[in-house]
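**Q** Sharing a sequence plus its predicted fold:
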Amino acid sequence: MKGKVIRRKKIIYLDSPKKGIWEIGFALKVAWQLMYNMRKLHNIGPGITVFGSARLEEGTPYYEAAVEFGRRIAAMKFTTITGGGPGIMEAANKGAFEAGGMSVGMNIVLPHEQHENPYLTTSVVFEHFFTRKVLLVKHSYAFVVMPGGFGTMDEFYEILTLVQTKSVDRYPIVLFGSDFYQPIVELMKGFAGAGTIAPIDMDLVFITDSIDDGMDYIRKFINSHYNILPQRPRWRWLERKEPK
């Protein structure tokens, strides 16, 4: 389309080993993108990340639910963080933006489908999924997983693995849409039955169809695990509570 710049990325960085100098250059490029985006996102404050499909459009029940999640997150004075694209991501950003909250999008360069939504107060762009996922986790104290596809499942299982292995602190994970996620829940139960995960690992996920219940779960978890301390005029920081 004339006048519109469309970003494309070459699919080469996982395409077999390259010469040593190329590999060094790639590593430095990744490091620079991480440092640049970390700096840009440094002051966004504590957030809640909403994951979900880019393909669910305005007017669908899950889109409207994501809008309400964004509103509720803003009402808690937390930053709403998404992948920055259309669909569920747009919906959560929209809810936060219209409620006067901070609305952050972490977009990615793709050959199709992904474009920046118009409800962002802060936006960054990544070339690689692995760097993007680092920062989708870094500023978040809770995660809401709406219905989605392969990308959403990738993000959901990465967060779940990080919490399960104690690579990050225990954060609330809300899986929204019990009918949609029933096969995933049954699969996880199968893991527990086969002994490949501990039965207690099932408790790492809160499954619900209620926005009220999901937000109450997040609010109670954060209030019981973290002290909320005012440190800067623009936002509040969270400090982990010491066990009694």
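**A** In hand now; what should we look at? Numbering: from 1, shown residues only.
**Q** going forward, measure contacts between C-alpha atoms and count neighbours the same way
**A** OK.
**Q** Look at residue 168 and give its secondary structure.
**A** At residue 168 the chain is in coil, as set by DSSP: H, G, I helix; E, B strand; the rest coil.
**Q** What spatial separation is found between it and residue 157?
**A** Per CA to CA, to the nearest Å, residue 168 is found 14 Å from residue 157.
**Q** The two - which one has more neighbours?
**A** Between residue 168 and residue 157, counting by other CA atoms under 10 Å, residue 168 is the more crowded of the two (14 against 11).
**Q** and the comparison structure, right after this:
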Amino acid sequence: MTEEQVEYPEHPREKQRGPVVLRRGRRVEATTTDQRLLDSRGPSDWVHTDPWRVLRIQAEFVEGFGALAEVPRAVTVFGSARTPRDHPEYEQGRQLGAALATAGFAAITGGGPGTMEAVNRGASEAGGLSIGLGIELPFEQGLNPWVDLGVNFRYFFTRKTMFIKYAQAFICLPGGFGTLDELFEALTLVQTKKVTKFPVVLFGRSYWGGLYDWVKNSVYGEGKIGEKDLALLHVTDEIDDAVRMVQESYKAWEDTH
């Protein structure tokens, strides 16, 4: 071993992997990134590692921002992918999409079937912009045929950012875990003032009434949230009422900017 190869405790041998330094022979790879990239005969597992996923995540943000940057004022609407087309909730979603388009708002949904499809369909049929932000799932579907502008995502958190960033309001039609997830995330972002232009409307008193009562009687009643937090939730059965809430909130936000 030459003097240059001696490993001193204060200056151990190291390998550089871009900005990453690997020392003491731990986790040192036998091949380089360039070699794995250019050698088509090598293993492909490396493209599924966490550092590579970071680039995919970055690419999803770039694609999403680029696709949606010119979107006019919009409302994100969530609902169940399992609602059949002959269900009353489907027709309500279709009417809601049309009403939003008539009021000058683009409609953003998860792009799937059910009430998401209904909202996209109503917005498109009324001449509005119909947007679908899809997600790669082990079940269910691609984008529904009434999406005018669609973006597919691998990662939920990237998709969630787009739902929030490009919308001026949030309307929840009856839905499952995905709808509940988005509902409470939106409420948390508004409560903590991460977003300031976001009324949250629960459409369907018979469906959402029990949840609202629980939030009011238990969460608010026991002091876990404040009066202003409770006031973030609006429950209605009327499409005109939901659209009015969106318009009033948007005007109030517009007047302060």
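**A** In hand now; what should we look at? Remember, predicted model here, so these are calculated numbers, not experimental data.
**Q** State which helix of structure 2 is the longest.
**A** In structure 2, taking DSSP state H as the definition, the longest helix is helix 50-68.
**Q** centre of the chain versus whatever helix or strand comes next after that one, how much separation?
**A** Sequence-wise, the next helix or strand downstream of helix 50-68 of structure 2 (DSSP states H and E) is strand 74-78. Strand 74-78 of structure 2 has its C-alpha centroid displaced from the chain centroid by 11 Å (CA atoms, centre = their mean, to the nearest Å).
**Q** In structure 1, which residues correspond to strand 74-78 of structure 2?
**A** Aligned using TM-score structural alignment, strand 74-78 of structure 2 spans residues 47-51 in structure 1.
**Q** all strands in the stretch 51-200 of structure 2, in order from the N-terminus.
**A** With DSSP state E, counting those that start in this stretch as the criterion, the stretch 51-200 of structure 2 has strands at 74-78, 106-109, 130-135, 149-153, 169-172, 200-203.
**Q** Report the angle between the longest one and strand 74-78.
**A** Using axes from the mean of the first three to the mean of the last three CA atoms, to 10 degrees, the interaxial angle of strand 130-135 of structure 2 with respect to strand 74-78 works out to 50 degrees.
**Q** who touches residue 102 of structure 1 in this structure?
**A** Listed by CA atoms under 8 Å, 6 or more residues apart in numbering, the contact partners of residue 102 of structure 1 are 44, 74, 78-80, 96, 120-122.
**Q** What segments of structure 2 are helices?
**A** All helices of structure 2, identified by DSSP H, fall at 33-38, 50-68, 88-102, 114-125, 156-165, 177-191, 205-214, 227-230, 239-255.
**Q** Residue 77 of structure 2: which of those helices is closest?
**A** Ranking the helices of structure 2 by proximity to residue 77 of structure 2 (CA to CA) places helix 114-125 first, at 7.4 Å.
**Q** which residue numbers in structure 1 go with the closest one?
**A** Aligning helix 114-125 of structure 2 against structure 1 (TM-score structural alignment) gives residues 87-98.
**Q** Give the buried residues for that stretch.
**A** Going by neighbour count (16 or more other CA atoms under 10 Å), the buried part of stretch 87-98 of structure 1 is 87-97.
**Q** Then stretch 82-95 of structure 2?
**A** For stretch 82-95 of structure 2, the neighbour count (16+ other CA under 10 Å) marks 83, 89-95 as buried.
**Q** Out of the residues you listed, give me the two with the largest separation.
**A** Across the buried residues of stretch 82-95 of structure 2, the longest distance by CA to CA is 15.0 Å; it joins 83 and 95.
**Q** Could you export the strands of the stretch 51-200 of structure 2 as a markdown table, including distance to residue 229 of structure 2 and mean neighbour count?
**A** Formatted as a markdown table, the strands of the stretch 51-200 of structure 2 follow (distance: least, CA to CA, whole Å; neighbours: other CA atoms under 10 Å):
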| stretch | distance to residue 229 of structure 2 | mean neighbour count |
| --- | --- | --- |
| strand 74-78 | 20 | 26 |
| strand 106-109 | 25 | 28 |
| strand 130-135 | 28 | 25 |
| strand 149-153 | 31 | 19 |
| strand 169-172 | 15 | 24 |
| strand 200-203 | 11 | 24 |
